[in-house]
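*Asks:* predicted model and sequence follow; I will ask about them next.
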Amino acid sequence: MRIKTIGAAAAAVTTTALVGGAATGSNSQSLWYRRLRKPPYQPPSSVFPIVWPLLYTDIALVSARALDDSRTAGDDSPRKALAAALSINLLLNASWSWIFFSRRRLGLAAVTAAALTASSADLTRRATAASGRSALSLTPYPAWCAFATALSTHIWWLNRRR
């Protein structure tokens, strides 16, 4: 893995975490959020600061390796396609927090979570095509996003008439 690639991937993922975290911040403890009806399978708030850093680290490492592995002589299109897929994924990732916590648009947040899930699955597919089985370590990311989609959708459903 090239240091330049891992540095760029780490910077992009860190930026995503900071932008999403800025929207979440104290909003996750706000009166509005506490008053939302939530399903019984809602994880405790202490889970999120553990899960997300692990996922972000995995995204950066797997993506950097896949970007380097997708280099081919004379054809940079696979690498560019993977970089575009990663960029779209990180944009969706950061957007969810802003849509849910800052804009309080629960239905749109559920749709964004679904798009993030599809994007995460596509990113995992592309990384696996570039790097082989080692990229399958990214699989928990779309799985977590699918769970987040179910959770977001359920929260929207429970609070849709408010």
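*Replies:* Sure, I can see it.
*Asks:* CA atoms for contacts and neighbours, from now on please.
*Replies:* Fine.
*Asks:* residue 149 reaches residue 117, doesn't it?
*Replies:* Yes. In this structure, residue 149 is within contact of residue 117 by Cα atoms under 8 Å, at 7.3 Å.
*Asks:* let's bring in a second one:
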Amino acid sequence: MWAYTVGFTVLPHVGGFLGWFINRKETPVWYEKLKKPSWCPPRRMFPVAWTVLYTGMGYASYLIWNDLGGCSSKAIIPLGLYGAQLALNWAWPPFFFGARNLKMALIDILCLDSLAIGTVCSWYRINKVAALLMVPYLGWLAMATCLTIRIWKDNPEQKTGKSE
């Protein structure tokens, strides 16, 4: 059973790591040039935060999967919502850092917010601990959404994507 626990817990890290790995060279130069609000967290805080958040949400997804008896018909909506929001989570860095398309990154994160909230709501009746493990993620998403909106608004020359 431990293999499932580890697998579910590690899964969110896979896309997060790939997003970082693919964009790691361009990110510092381009990102530092963007106008950002004073409340923007320092860059070094992001990997720490995402490690904690991905671990919590991954373990929470394992709890839901386990409580619903695996990939049963009862698991389709709760785990489907989770998978969809995870896919949008993984899509954000390529939009923002890869394509430098702030508008698509904004659309992505707004859809991600809705799916993440839906995930937590669907999980709450199944396993309250799993739902509560997602609360820090929702908080971070709220900050990240506000940050994405501000960066999009404050960097109009960047709104159409890469331009160099």
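*Replies:* Ah, there it is. The shown structure was predicted, so the numbers you read here are calculated from the model rather than taken from an experiment.
*Asks:* after superposition, what's the TM-score here?
*Replies:* The TM-score (TM-score structural alignment, normalised by the length of structure 1) is 0.87; 158 aligned residues with a Cα RMSD of 2.0 Å.
*Asks:* among residue 149 and residue 117 of structure 1, which residue is more densely surrounded?
*Replies:* More crowded of residue 149 of structure 1 and residue 117, by other Cα atoms under 10 Å: residue 117, with 24 against 21.
*Asks:* buried residues in stretch 56-73 of structure 2?
*Replies:* Applying a neighbour-count criterion of 16 or more other Cα atoms under 10 Å, one finds 56, 57, 58, 59, 60, 61, 62, 63, 64, 65, 68 buried in stretch 56-73 of structure 2.
*Asks:* equivalent range in structure 2 for the top helix by length along structure 1?
*Replies:* For structure 1, the longest helix by residue count, based on DSSP state H, is helix 106-131. Aligning helix 106-131 of structure 1 against structure 2 (TM-score structural alignment) gives residues 102-127.
*Asks:* chain center to the matching stretch: distance?
*Replies:* The gap between where stretch 102-127 of structure 2 is centred and where its chain is centred comes out at 9 Å by Cα atoms, centre = their mean, to the nearest Å.
*Asks:* mean per-residue distance, the helix or strand harbouring residue 149 of structure 2 to structure 1?
*Replies:* Using DSSP states H and E, the secondary-structure element containing residue 149 of structure 2 is helix 135-154. Mean deviation of helix 135-154 of structure 2 relative to structure 1 after superposition (mean Cα distance after the TM-score superposition for structure 1): 0.7 Å.
*Asks:* and the gap between the residue nearest in space to the middle of structure 2 and residue 150 of structure 2?
*Replies:* Among the residues of structure 2, the one closest to the centroid is residue 89, at 3.4 Å (Cα atoms, centre = their mean). Separation of residue 89 of structure 2 from residue 150 of structure 2 (Cα to Cα, to the nearest Å): 19 Å.
*Asks:* likewise residue 100 of structure 2?
*Replies:* Using Cα to Cα, one obtains 15 Å as the distance from residue 100 of structure 2 to residue 150 of structure 2.
*Asks:* between these two, point out the one with more neighbours.
*Replies:* When residue 100 of structure 2 and residue 150 are compared for neighbours, residue 100 comes out ahead with 21 against 16, by other Cα under 10 Å.
*Asks:* spell out the secondary structure type for that one.
*Replies:* Secondary structure, DSSP: H, G, I helix; E, B strand; the rest coil: residue 100 of structure 2 is coil.
*Asks:* next, count neighbours for residue 115 of structure 1.
*Replies:* Here the number of neighbours of residue 115 of structure 1 (other Cα under 10 Å) works out to 19.
*Asks:* isn't it up against residue 92?
*Replies:* Yes. Here residue 115 of structure 1 lies in contact with residue 92, judged by Cα under 8 Å, at a distance of 7.4 Å.
*Asks:* any idea how far residue 105 of structure 2 is from residue 146 of structure 2?
*Replies:* According to Cα to Cα, residue 146 of structure 2 stands 12 Å off from residue 105 of structure 2.
*Asks:* these two: who's more crowded?
*Replies:* Neighbour tally, residue 146 of structure 2 and residue 105, criterion other Cα under 10 Å: the higher count belongs to residue 105, 24 against 16.
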